[in-house]
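Trainee: From the sequence below, what's the structure:
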Amino acid sequence: MRRKLVAGNWKMHGSHTANAELLAGITAARPFGCDVAVCVPFPYLSETAVALAASEVRWGAQDCSAHEQGAYTGEVSAAMLAEFGCRYAIVGHSERRQYHAETDQQVADKAKAALARGITPIVCVGETLAQREAGETESVVKRQLSAVIHTLGHCAGEMVVAYEPVWAIGTGKVATPEQAQAVHAVLRAQLKAATPQADAMKILYGGSMKPDNAATLMSQPDIDGGLIGGASLKAADFVAICRAAS
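Mentor: Prediction:
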């Protein structure tokens, strides 16, 4: 069986005091029966690395440049992240696609850059409400994932995939377990056609996962954990989701 992964995405939240309290609350609850990670804003990478140094909780970034180095003001390379011991990098989050106009190929290039430095990319795919209502969910997520599979080639099996229906992110709306599983099954089939590692790959659900729905969602056969937004900012809620994954 695939070991579950629960990854918190703090988005643009945090402060020295709040971070210390949150991380202390999470680490105090270990051991966990699943893999656990927190993906934090760039300014807090160093202090998070120090705070989690003796913990089983891993940490990651919320983005990663596709470029190795150069005149790219404001960007952070995978090489820089790797120096801190970064384990994960979220790429292709719907907010990056929407607010920064990131294309499928740009997301794929970021995933490739992360893997080249030993960082596991958490590749996000998902449809908007309009696309779901138009019956385009499957074609949208397959198109988004296809670009990454093609770019990574034989390394495609080394990524983590996160299905995040855009209409369920931060809205309080949640895909039913059946809706989520249906899309996860589509993604698993696509991965199976691309890599022999597909059965061992993790596909996370991201979209208003909370303590009261986490266990039901993660009981589905192809849902291997969660990419957690708002609930990752409260230690008690995040720990409860980790317990549900266990």
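
Trainee: from here on, contacts and neighbour counts on C-alpha atoms
Mentor: OK.

Trainee: In contact with P211, which residues?
Mentor: D237, F238, A240, I241, A244 (C-alpha atoms under 8 Å, 6 or more residues apart in numbering).

Trainee: Can you tell me the SS state at the spatially closest residue to A200 that is not a sequence neighbour?
Mentor: Counting by C-alpha to C-alpha, 6 or more residues apart in numbering, A200 lies nearest to R2, which is 6.1 Å off, once chain neighbours are set aside. Following DSSP: H, G, I helix; E, B strand; the rest coil, the label given to R2 is coil.

Trainee: count of neighbours near R2?
Mentor: For R2, the count of nearby residues is 15 (other C-alpha atoms under 10 Å).

Trainee: burial measure for D35, as a count.
Mentor: Residues lying near D35 (other C-alpha under 10 Å) number 18.

Trainee: Am I right that it is in contact with R2?
Mentor: No - counting by C-alpha atoms under 8 Å, D35 does not reach R2; the two are 10.6 Å apart.

Trainee: quick one: contacts of stretch 177-192?
Mentor: Against stretch 177-192 from outside (C-alpha under 8 Å, 6+ apart): 137-138, 141-142, 145, 157, 163, 198-199, 203, 205, 216-217, 220-223.

Trainee: make it 7 Å
Mentor: Stretch 177-192 has contacts (C-alpha atoms under 7 Å, 6 or more residues apart in numbering) with E138, K142, A198, I203, T216, L217, Q220, D222, I223.

Trainee: next up, for comparison:
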Amino acid sequence: MPRQFFVGGNLKMNPTNLQAKVALVKNLNDAQLDPATEVVIAPPSLYLLPLKDMLRKDAKVAAQNCYFKDAGAFTGEISPSQLVDAGIPYVLLGHSERRTLFHEDSELVATKTRAALDKGLSVILCIGETLAQREAGETAKVNESQLKPVINLLKESDWSKIVIAYEPVWAIGTGKVATPQQAQDTQKDIRTYLSTAVSPAVAESTRIIYGGSVNGANCKELATLPDVDGFLVGGASLKPEFVDIVNSNK
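Mentor: I've put the predicted structure just below:
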């Protein structure tokens, strides 16, 4: 079966008021979107429920993070159980900003992933290397080291609920984009690693999407690559061109 194209919009801590988010959602709701593409929007947690209610029914919302405990004295956190109870189907885990700014290591990301899956959430799992790591020829090593703790905690059947987002850290919010050849080669390497570390079936069926300064101008070419199954979009998800990115696989 062909892998369903996937486009996620990570709004991060933007914009700073609900009115702006309503305008963003209206733009999406009014657009003609490719029905073959899965669309997921990740707003700040404060706006998850209002956006879920406003958003067209053929699109979904995702939390930008969650903890691995169901309840307890964990001020400021959201649990997988709470997300499920609120009707939120997806959670974003392991984003480079969580890894670098909040010092989440790959073992913690794996623990969160296991907890999210156990409660029935689907996970957008982010991995990616820094510029120094790429220049040192360590891209594959870094991606594999970030995936391995997750692989160790997952069963083969769990992978149907995982979307891997390859996001080269050096391309996030910088305007720099991996060349189509860089994106394809890296995502093919990730798929090859899944084939040996999990199974060929999982490697073939798991969606691997690209993130890193994706916009309306570069999405069409990237969408044609055989191992790019969609995008995780940052800044451009706040703009009307997000519709063009959603439709880039038409």
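
Trainee: ok so, going back, now, of the contacts of stretch 177-192 of the first structure, which are buried?
Mentor: Using 16 or more other C-alpha atoms under 10 Å as the burial test, those include E138, K142, A198, I203, L217, Q220, D222, I223 as buried.

Trainee: Flag every buried residue along the longest helix anywhere in the second structure.
Mentor: Counting by DSSP state H, the longest helix found in the second structure is helix 180-197. Using 16+ other C-alpha under 10 Å as the test for burial, helix 180-197 of the second structure gives 180, 183-194, 197.

Trainee: downstream neighbour of it in the secondary structure list?
Mentor: Proceeding C-terminally, helix 180-197 of the second structure gives way to helix 200-205 as the next helix or strand, assigned by DSSP states H and E.

Trainee: Would you format the contacts of P211 of the first structure as CSV with distance to R132 of the first structure, neighbour count and secondary structure included?
Mentor: Written out in CSV, the entries for the contacts of P211 of the first structure read as follows (distance: C-alpha to C-alpha, whole Å; neighbours: other C-alpha atoms under 10 Å; DSSP: H, G, I helix; E, B strand; the rest coil):
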residue, distance to R132 of the first structure, neighbour count, secondary structure
D237, 29, 17, helix
F238, 28, 26, helix
A240, 30, 19, helix
I241, 27, 25, helix
A244, 28, 23, helix
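
Trainee: ok so, going back, among the contacts of stretch 177-192 of the first structure, which lie within strands?
Mentor: Members of the contacts of stretch 177-192 of the first structure lying in strands (criterion: DSSP state E): I203.

Trainee: quick check, nearest of the contacts of stretch 177-192 of the first structure to A111 of the first structure?
Mentor: I203 (15.3 Å; C-alpha to C-alpha).

Trainee: H16 of the first structure: what's its closest spatial neighbour, skipping adjacent residues?
Mentor: H16 of the first structure sits nearest to Y44 (C-alpha to C-alpha, 6+ apart), 8.0 Å away.

Trainee: picking up where we left off before, farthest-separated two in the contacts of stretch 177-192 of the first structure?
Mentor: The distance between the two most remote of the contacts of stretch 177-192 of the first structure (C-alpha to C-alpha) is 24.7 Å, for K142 and T216.

Trainee: quick one: contacts for G234 of the second structure?
Mentor: Going by C-alpha under 7 Å, 6+ apart, G234 of the second structure touches G9, N10, L11, S213.
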